[in-house]
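Trainee: I would like to see how this sequence folds:
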Amino acid sequence: MMTASMAAHAQQATIQGIILNEQQQPIANVNVNVQGTTIGTVSNINGYYEIKVEANTSINLRFSSVSYSSLTIQQLLLKSGEILEINPVMKVAVEQIGTVVVSATTDRQFSGVTTMDPQMIRRIPGAQPGVENILLSLPGVNNNNELSTQYAVRGGNYDENLIYINEIEVYRPFLIRSGQQEGLSVVNTDLVRSVDFSAGGFQAKYGDKLSSVLDLEYRRPTDFAAGIDASLLGANAFVEGTAFAKAMTATAGLRYRDNSLFINSRETVANAVPRFFDAQTYITYRVNPKFELGFLGNIAINSYDFEPRDRQTNFGTIQEPVAVVIDYQGQEEDQYETYFGALKASYDVNDQLNLRLISSVYHTQEQEHYDILAQYGLGSPNTDIGSRDFGQVDFVTGIGSELEHGRNDLDALIATLEHRGTFVFKKEGNSNDQLDWGIKANVEDIRDRVREYTVVDSAGFNVRPPEGNLRNDEPYTPFTAPLVPFTSINADNEVKVSRIQGFAQYSSRGYWGNSEIFWNLGARFHNWTVNGDTFEDSNQTVFSPRGQFAIKPYWEETDMLFRISTGVYHQPPFYRELRDEDGSVNPDVKAQQSIHFVVGNDWSFQWNDRPFKLTSEAYYKNLSDVNTYTLENVRIRYRANNNAKAYAYGLDLRLNGEFIKGTESWISAGYLKTEENLNNRGFISRPTDQRLKFAMLFQDYVPNLPQLRMYLNLVYNTGLPGGSPNYADPYDFQFRLRDYRRADLGINYVFKDDNNNSKTFANFDEFYIGAEIYNIFDNQNSITNIWVRDIATSRQIAIPNFLTPRVLNFRVVARF
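Mentor: Below you'll find the model as predicted:
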């Protein structure tokens, strides 16, 4: 009996693989059957399947799913013990009814999630290329600093956005003050398989932030591949492959970037060495058909050395031009090192139940050391166009100086352990229900030293801080108050934060009459304890219910989808929100709360026999226990007191489709208004009150030479509040910066890709060369103002800090 069993087993072969859709995303719950037999299986949540088939016998293998067109692979003949990998790509099912085309709707569309093509992300030009660059072309997403990878969503700030890679939350550095110090994005786009983004009203399975979720998946390679992307700004390289009969997959990427091309083109003459490096990897190992291990690792070493020399900024009017000339002494040395590792275990108990365990460790060491003396002078630039010294200043009147000193050091360690689970309730037709849950514990250990001061001297007089009502009757009465810096922060903090958080949500998809519906209900809880040596422990808990509903009516002539989402969103304070403007830590800071109301509509239609979709979303946020802040370049300084309330509302529109046949482009427009009320003094604009936004992402090619392609990335934003001094009372200063206008142009010549089979480059999967022009119209955008104080005339002069001018870059991309 045992011999017969062994003989039967020896006559078997194995077929395995990952089932993907056209966007290279895994498809769960696909039926895999050997036609004419009872042999079959179902793909798991990662799209993976494995099936034992009879060896030495020709079979037909069928893949079927309600939402996708069935696929059959015929006449497979495997030898005994052979392992064959098949990774089918399934297309969305399309049903023709008269003259109306009805296509299957994904859960992402029902949830209001925007999905972006990773290949498009890699080709769109930008001073900071990558995921964040393309996010800025979406309505409701803003950033007026092209050297920064930060972004603000619907009135929130840079700290209010969640980022996940393969269900693992990732973090950004703490101390970054300026966009030119940031370097590389935390996301390596060479490794990305899918990108999902939600600008509000997201589900309970995502964490506790107020504004948005960026959810990414890194690739699981099915074969060997490699590539390199080199330009005047640096180089990226990746390699990926499989091992151990494809039980192991690995992808790894290296990136190096030098932003000297941008920084040296600015109006400040300086010796600048901005160098950024990182290495990332994602490895999976399938122990058996049910159990898989995954590892995500990242090392980032960013250094920024800056030694300014001089600067001239011309402003004023044509009739009365003014120039500020600044001579610098000193330098800045910044170093940011982050190390991140996460281990993920996934176990398929059966076809319906999947359990995951995720552990991660994040360690960052950051330093900002600077001593810079700036000496200011005012003059009039030469306006004679024919003159050799046109634009130069012949005579300068000294009006003061400013010394900035900083010795900031931070060491942070964040350790996390999390369990997640998914159970699918199988039903007939396209009406599966799903239960998701999770619980997470993490510990944050922060050691922070802050030493900052600014000394301002104007025409020989030390300028005191603007606070206080000291009387000065010199020369009649001696002024005996001590000399103090204009601003000063001196603090040493050792803080530990322990958190326990969890969620549960139930999703259902089915039919209401002939209309397809989707709904999701869930809730989160979050408990945290803050402790340190200089204050008493503080413990708080918040509870956040959330819900979504969507319906796609069965209309014969119109393809419409309507959705609504609401919920209570909390943001328990991270370390930066616990630290007040003076550097001290307030452990009793509450979680900021935001109630979201989002109503959206997707209208899919055909125009000139090409597909288009208009997405509209109106939103309102009611915020309480608001932790107000000032925004200086990309540095946020919180007033850790929860003494404000706020609101945000707006409308986002996005039209995407084939404006040029065979390519995807889109146009975005948005309106936003967000205000806050501090200590019941009345509502004023928040620092992220962007108001109007227009963006276009456009692709084109030469009809008779389709290898020559053009990519245009255009953004217009109205000016942000922030033109006032950062120490000023916001109720006294509501100045706005100038409007932000920027257009980046990329032109590529493609020698080889999926649409161009070149014999010369047959060994390449993709090969192209290109030129990119950043800020093609050379607009002078500003991010902040320098305020120069002149005691002699009792004036404060706002000098704009201009961002990067027009810059030319060349690029070569090759993939094997």
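
Trainee: alpha carbons only for contacts and neighbour counts from here, please
Mentor: Fine.

Trainee: Now for the closest residue to residue 505 other than its chain neighbours, how many residues are close by?
Mentor: Distances taken as Cα to Cα, 6 or more residues apart in numbering put residue 522 closest to residue 505, at 3.8 Å, once the chain neighbours are dropped. Per other Cα atoms under 10 Å, the neighbour tally for residue 522 reads 21.

Trainee: One more: residue 9?
Mentor: Counted with other Cα under 10 Å, residue 9 comes out at 15.

Trainee: check contacts around it.
Mentor: If you count contacts by Cα atoms under 8 Å, 6 or more residues apart in numbering, residue 9 has none.

Trainee: now the other sequence, so there's something to compare against:
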Amino acid sequence: MKLPISLSILFTLCFTVLLNAQTAVVKGIIFDEAQTPIPSANISYPNGGTQTNENGFYFLEIPANEKVTLTYSYVGFKKITLTIEGLAEGEHKEINPVLKTTVEQIGQVVISGERNKRVEGIVSIEPETVRKIPGANAGVENLLKTLPGVSSNNELSTQYSVRGGNYDENLVYVNEIEVYRPFLIRSGQQEGLSFVNTDLVRNVEFSAGGFQAKYGDKLSSVLDIDYRRPVDFGASLEASFLGGSASVEGISKDEKFSGILGIRYRDNSLFVNAKETETNFKPRFADAQTYLTYQFSNKFELGFLGNISINKYDYEPVTRQTNFGTLQDPKALLVFYEGQEQDQYETYFGALKATYKVSDNYTAKLIASTYNTQEQEYYDIFAEYRLGEPNSSIGGENLGEVEFTEGVGAQLTHARNDLDALIFNFQHRGTLNIEDHQFEYGVKYTHEDIRDRVREYEVIDSAGFSIRPPLDELKNNQPYNAYAGPLVPYNSIRAINKTQIDRFQNFLQWSYQTELGASKAWFNAGVRSHTWTVSGENIEANTQTVVSPRAQFALKPDWKTDMLFRISGGMYYQPPFYRALRDSTGTVIPDVKAQQSVHLVIGNDYSFKLQDRPFKLVSEFYYKSLTDVNPYTIENVRIRYRANNNAEAYAYGLDLRLNGEFVRGTESWLSFGYLKTEENINNRGYISRPTDQRLKFGILFQDYVPKIPSLKMYLNLVYNTGLPGGSPRYADPYDYQVRLPDYKRADVGFSYVIVDPNETKEIQKSNWLSVFEELNIGFEIFNLFDNQNSITNTFVRDVYSKQMYSIPNYLSPRVFNLRLGMRF
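Mentor: You can find the predicted model right below:
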């Protein structure tokens, strides 16, 4: 009953409106130097503020008959501060400021002044919101999980699935440069840090489907990140029980060279030590990232993006007890461990991006990048388990202890996995504007060199009998009939692969904005081609080609009601990456085809005012028809492909998102998503896919205490219905369609702003705090209602009854955290 009560309190907070009759209004449009309206720019004064809408317009109520200092700001631009003498009650004043960078930036020429991504169906997220919203893995991905259509049942992971896709189906770009993630990670607690450093972010844009041809060949989504270019010296520092981060930025005196550097350290001990498994745990996740630019002239600019990440994960489990079952028939799994796990992931990434503005109508770019990951996964863990009934006598001395044992056994898992991957990318892109038409094209070559050694086995013993793999050729009727065959592991993988993949990708797209009668219309059409060759040691080279046409259309009718309609779709292919080529035995299958999906997305944006505050309701219906599907299973966050194309699938659903100023001067949103996705393997009939997340609710809510505006509250709440619970290895997925329990999680953060960046320096100049541009201290509660969520099942077999028990692997309980943040 906790969740409905909390929701009722939240909605009461969301719709409580404080009326103040003694007010005046300041309104207008904020422009950049090119006279383009700036969406999501900040306008603030000491006791409130707002943001511009998608057209750069703002509307702000301020106290009447008072002197008010306003600050206009947007990341990457110089702030403007101005003072307004007391306006009369009810008076309206229009101010249209122009924000300047003081550094001429070379970028893409925009077709029209409608700079926002509304017509493209792209969600734009304010970077400050990303930094402030609490979460076990705070950052961009943490915020994405509150959006409709985006699902994740693991707070320790930065990975996410979109509209029925898996973790490998999402594109991530930083400054138009594609970035990658490690291959061997098996669980969320091993991940450590996302590639994206939020301290460096200027702009976040996300598309959940139906995206343009200029983006790459994946089936589900695009996350497009822009890192900012500094316009002044600045530094930031943040520390908490989970680690810390620091950044520094600056610009040269001649304003040609600018750079920003960020370092981070992450420690997941706070979460892992709170889980049911008692462990000796030593995580060390650290990275350093930089973005440098040098402007040789008004036409030519060179940028460098670099990243070094070193992650070490030492894990030594001791004991575990998991209670499951029902009140009438309680069960417990008690495990005693010996051994340890030692994992290490080192990644090195560097990219150069040259931008040359040939003319006012043509811009050319050349991008080259290198990515190297060196990964090892070593473990030897011996687990002895007891399966029995725990004492359920409330008030008894032995409450929870296993008193009656139904089954005993042991499990030995072993791995010596090493992977070394080197990926080169060379790309040329161009943008040409001819009157109201914009043409974009790109040519890209990628070389992937992967060296992989897989050594894994698992031996399971129950009551003194080695459990055979549940295969037809290995019949096992122990202990009733002795098994005379050879002893083999329950699971064993041994392979060495040296694989090279060469890819050639091209795209061409056209955009055009015009008027249809009194309405505005926007067109986009494009096509991609992708040719790849898989070769390597003991591999017969195989070459394949796919062509992907895509289109979008948006219409904004000339109505008093601000509405926009969109339709987009096309044929999307996902050529196999290395992991999709490797089957369950570790063998590389070079002739695996690209998975194909036909997308159709129909959307509507409705912008309106409520209590003189801006709101927007975004609705999208989508349908995907998938063929040549490569079936897979998910073990925590590791995907195991079958490396064949023997399935077809579909996905459809509805996404709704209402965002706006539920509390004046802050942005919050409510999300709802419905999804159904099923697959048909070998024409045996449709079953739920591993990512069949039927219902999704998400709430991101920001508030502050009216009498103490420096005290702020942030709430991140997610509710997902349960995913399919997976199946034991070698088992038939058609026999295992039971779902995990629903995922319910609420993270709340409280922040006290000691130094507000929107206050003028005159207020602070006599105070020692004037050295800070911003200073705040926060307190966070993760998993506020202490819900017991599970990510996967552990399957344990009782040899006598031959019953297979699915024991949930629980995620983190309620955890507390302190955080200190500052900027200079």
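
Trainee: Can you give me the neighbour number for the counterpart of residue 145 of structure 1 in structure 2?
Mentor: Structural alignment (TM-score structural alignment) places residue 145 of structure 1 against residue 154 in structure 2. Residues contacting residue 154 of structure 2 under the criterion other Cα under 10 Å number 24.

Trainee: Was I right to think residue 154 of structure 2 contacts residue 783?
Mentor: No. With contacts defined as Cα atoms under 8 Å, residue 154 of structure 2 does not count as touching residue 783, sitting 11.8 Å away.

Trainee: Nearest spatial neighbour of residue 291 of structure 2, chain-adjacent residues omitted?
Mentor: Counting by Cα to Cα, 6+ apart, the residue nearest residue 291 of structure 2 is residue 305, at 4.6 Å.

Trainee: so what's that neighbour up against?
Mentor: Contacts of residue 305 of structure 2 by Cα under 8 Å, 6+ apart are 289, 290, 291, 292, 349, 350, 351, 352.

Trainee: same deal with residue 347 of structure 1?
Mentor: Residue 347 of structure 1 sits next to 290, 291, 292, 354, 355, 356 when contact means Cα under 8 Å, 6+ apart.

Trainee: do residue 505 of structure 1 as well
Mentor: Contacts for residue 505 of structure 1 (Cα under 8 Å, 6+ apart) come out as 204, 205, 435, 436, 437, 520, 521, 522, 523.

Trainee: Now rank those residues by neighbours and give me the top one.
Mentor: Counting by other Cα under 10 Å, top hit in the contacts of residue 505 of structure 1: residue 204 with 27 neighbours.

Trainee: In structure 2, what residue corresponds to that one?
Mentor: Checking TM-score structural alignment: residue 204 of structure 1 goes with residue 213.

Trainee: Please tell me I have it right and that match contacts residue 549.
Mentor: Yes. Between residue 213 of structure 2 and residue 549 there is a contact under Cα under 8 Å: 7.3 Å.

Trainee: and for the two, which residues touch both?
Mentor: Common contact partners of residue 213 of structure 2 and residue 549 (Cα under 8 Å, 6+ apart): 525, 526, 527, 528.

Trainee: Could you find the closest non-adjacent residue to the first one?
Mentor: Here the nearest residue to residue 525 of structure 2 in space, its sequence neighbours aside, is residue 551; by Cα to Cα, 6+ apart that works out to 4.2 Å.

Trainee: so who does that neighbour touch?
Mentor: So residue 551 of structure 2 contacts 212, 523, 524, 525, 526, 568, 569, 570 (Cα under 8 Å, 6+ apart).

Trainee: Which of the residues you listed sits closest to residue 772 of structure 2?
Mentor: residue 212 (42.4 Å; Cα to Cα).

Trainee: Can you get me a residue count around that closest one?
Mentor: Using other Cα under 10 Å, residue 212 of structure 2 has 25 other residues around it.

Trainee: ditto for residue 711 of structure 2
Mentor: By other Cα under 10 Å, 18 other residues sit near residue 711 of structure 2.

Trainee: Residue 31 of structure 1 now?
Mentor: By other Cα under 10 Å, 16 other residues sit near residue 31 of structure 1.

Trainee: Then residue 122 of structure 2?
Mentor: Counted by other Cα under 10 Å, the residues lying close to residue 122 of structure 2 total 20.

Trainee: hang on, the earlier thing: what about the contacts of residue 347 of structure 1, which one has the most neighbours?
Mentor: The most crowded member of those, judged by other Cα under 10 Å, is residue 354 (21 neighbours).

Trainee: What does that residue correspond to in structure 2?
Mentor: Using TM-score structural alignment, residue 354 of structure 1 pairs with residue 363 in structure 2.

Trainee: Which of the three states applies to its match?
Mentor: Per DSSP: H, G, I helix; E, B strand; the rest coil, the local secondary structure of residue 363 of structure 2 is strand.

Trainee: those strands in the stretch 651-800 of structure 2, which residues are they?
Mentor: Using DSSP state E, counting those that start in this stretch, the strands of the stretch 651-800 of structure 2 run over residues 668-681, 686-688, 695-705, 708-720, 743-755, 774-782, 790-798.

Trainee: Equivalent analysis for the stretch 301-450 of structure 2, please.
Mentor: For the stretch 301-450 of structure 2, applying DSSP E, counting those that start in this stretch gives strands covering 330-357, 362-390, 402-434, 437-462.

Trainee: coming back round to it: same list as before, the strands of the stretch 651-800 of structure 2 that is, but in a markdown table and with distance to residue 462 of structure 2 included.
Mentor: Listed next are the strands of the stretch 651-800 of structure 2 as a markdown table, based on distance: least, Cα to Cα, whole Å:
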| stretch | distance to residue 462 of structure 2 |
| --- | --- |
| strand 668-681 | 33 |
| strand 686-688 | 32 |
| strand 695-705 | 39 |
| strand 708-720 | 36 |
| strand 743-755 | 32 |
| strand 774-782 | 38 |
| strand 790-798 | 7 |
